[in-house]
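> Sequence plus predicted model, see below.
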Amino acid sequence: MQTRREMLSRSAGVAAMLAGLGLLPAVAQAEYAAAAFEAKTMAELTKALGISTPVESKDVTITGPDIAENGAVVPLGCSTALPGVKRMLILVEKNPSMLCAAFDVTDAVEANFNTRVKMGQSSNVMAVAVMNDGKVLFAQKEVKVTLGGCGG
């Protein structure tokens, strides 16, 4: 019978072998946009991501409630049917960290994402589409929060 100590020892050996072959994710992948998630303004965010200033577009859509009863779980969605989308972002203007979600997109993926975010107060939310050609497009919607999710 195999002991727990032997099992852990073998598991560590297998993990080391996989890491040596490059089959485990690198730690740096989780931090690719750490500065972007710390940005508090649109100017800081565009600088951190290395993108141009967004331009409003009818081709990008943001979905969410007009009034969110609980700011701790606000359902938001972003989408676009435009070809050549590289990344979709969901931003909340008055949150401590403006960037709430980032989705990398390829041609094999439909640029349509839904998630839940925390909102501390009523604010404008934005869906931003970063295109392969360098254009940055956005749509905006106001969401009113009756009970804040960030300690309010």
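On my side now, so go ahead. The structure presented is a predicted model; accordingly, all values stated were derived computationally and were not measured.

> contacts, neighbours, all on C-alpha from now
OK.

> Need the three-state assignment for the residue nearest in space to the middle of the chain.
Per CA atoms, centre = their mean, the C-alpha nearest to the average position across the chain is that of Ala101, at 1.7 Å. Under DSSP: H, G, I helix; E, B strand; the rest coil, Ala101 falls in the strand class.

> residues contacting it?
Leu89, Ile90, Leu91 (CA atoms under 8 Å, 6 or more residues apart in numbering).

> I'd like to know which of those are part of strands.
Judged by DSSP state E, those include Leu89, Ile90, Leu91 as members of strands.

> Which helix runs longest in this structure?
helix 4-20 (DSSP state H).

> Tell me which other helices or strands that one touches.
In this structure, helix 4-20 packs against no helix or strand, with contacts taken as 3 or more CA pairs under 8 Å, 6 or more residues apart in numbering; DSSP states H and E.

> May I see the buried residues of it?
Judged by neighbour count (16 or more other CA atoms under 10 Å), helix 4-20 contains no buried residues.

> what about versus this one:
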Amino acid sequence: MQTRREMLSRSASVAAALAGLGLLPQAAQAAWSQAAFEAKNMGDLMKALGSANPTESKDVTITGPDIAENGAVVPVGASTTLPGVKRLMLLVEKNPNMLAAMFDVTDAVEPNISTRVKMGQSSNVFAVAVTADGKVLYAAKEIKVTLGGCGG
């Protein structure tokens, strides 16, 4: 009968062998653009991402509450029916850093995201879609915040 000590010893040697072959999972490292996340307005953000200025479109939709009681956790979402969308972004106009979230999508993924963002005050929130051919389209929604999430 195998003891626990022997089992752990064998498991450690198997794990070492797998690690040596590069077969163990590694920590995910997100790639992000520091200039994009530090942008204070839409023009600077699009310049940092190398995109054109966005135009408003009915093909991009944004979801979120009309009034958020707590600005620390405001549920928002973005979706589009456009074919060939490569990136979806959520922007909060009056936050210190406008870019709240950026998602790269492929053709195998439905371009429909939802997350929670922090809002310091009532502001316009934008859902921006970037297509493979370089078009940048957006939808906007005003969300009122009763209790600011950035210490207010």
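In hand now; what should we look at? Predicted model, so just to flag it, every value in this text is computed and none were measured.

> Any idea what the TM-score is?
Overlay of the two chains. TM-score (TM-score structural alignment, normalised by the length of the first structure): 0.84; 148 aligned residues with a CA RMSD of 2.5 Å.

> thinking again about what came up before, please produce a ChimeraX select command covering the buried subset of the ones in strands among the contacts of Ala101 of the first structure.
Of those, the buried ones go into a single ChimeraX selection, burial set by 16+ other CA under 10 Å:
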select :89,90,91
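
> Next up, the contacts around Cys150 of the first structure.
Counting by CA under 8 Å, 6+ apart, Cys150 of the first structure has contacts Gly71, Ala72, Lys118, Met119, Gly120.

> which of these map to contacts in the second structure?
For the contacts of Cys150 of the first structure, the aligned pairs still in contact in the second structure (both residues aligned by TM-score structural alignment, their matches' CA atoms under 8 Å) are Gly71, Ala72, Lys118, Met119, Gly120.

> hmm, which two among these are most spread apart?
Farthest apart among those by CA to CA are Ala72 and Gly120. That separation is 7.8 Å.

> joint contacts of these two?
With CA under 8 Å, 6+ apart, Ala72 of the first structure and Gly120 have common neighbours Gly148, Gly149, Cys150.

> tell me the helices in the second structure, going along the chain?
4-21, 34-37, 42-49.

> Reformat those as CSV; add distance to Lys141 of the second structure.
Shown next, in CSV, are the helices of the second structure (distance: least, CA to CA, whole Å):
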stretch, distance to Lys141 of the second structure
helix 4-21, 48
helix 34-37, 20
helix 42-49, 15
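
> Quick check: buried residues in stretch 56-75 of the second structure?
By neighbour count with 16+ other CA under 10 Å, stretch 56-75 of the second structure contains the buried residues Val60, Thr61, Ile62, Thr63, Gly64, Ala68, Asn70, Gly71, Ala72, Val74.

> Please tell me I have it right and the fourth one contacts Leu90.
No - the criterion here is CA atoms under 8 Å, and Thr63 of the second structure misses it with Leu90 at 10.8 Å.

> Need the overlap of contacts for these two.
Gly77, Ala78.

> How about the contacts made by the spatially closest residue to Thr63 of the second structure that is not a sequence neighbour?
In this structure, Thr63 of the second structure finds its nearest non-sequential neighbour in Gly77, 4.9 Å apart by CA to CA, 6 or more residues apart in numbering. By CA under 8 Å, 6+ apart, the contact set of Gly77 of the second structure is Ile62, Thr63, Gly64, Leu90, Asn112, Ile113, Ser114, Thr115, Ala127.

> any idea which of the residues you listed is closest to Thr55 of the second structure?
Ala127 (11.4 Å).

> do you know how far the closest residue to the closest one other than its chain neighbours is from Phe103 of the second structure?
Nearest in space to Ala127 of the second structure, with sequence neighbours left out and distances taken as CA to CA, 6+ apart, is Leu90 at 4.9 Å. The gap separating Leu90 of the second structure from Phe103 of the second structure is 9 Å, by CA to CA, to the nearest Å.
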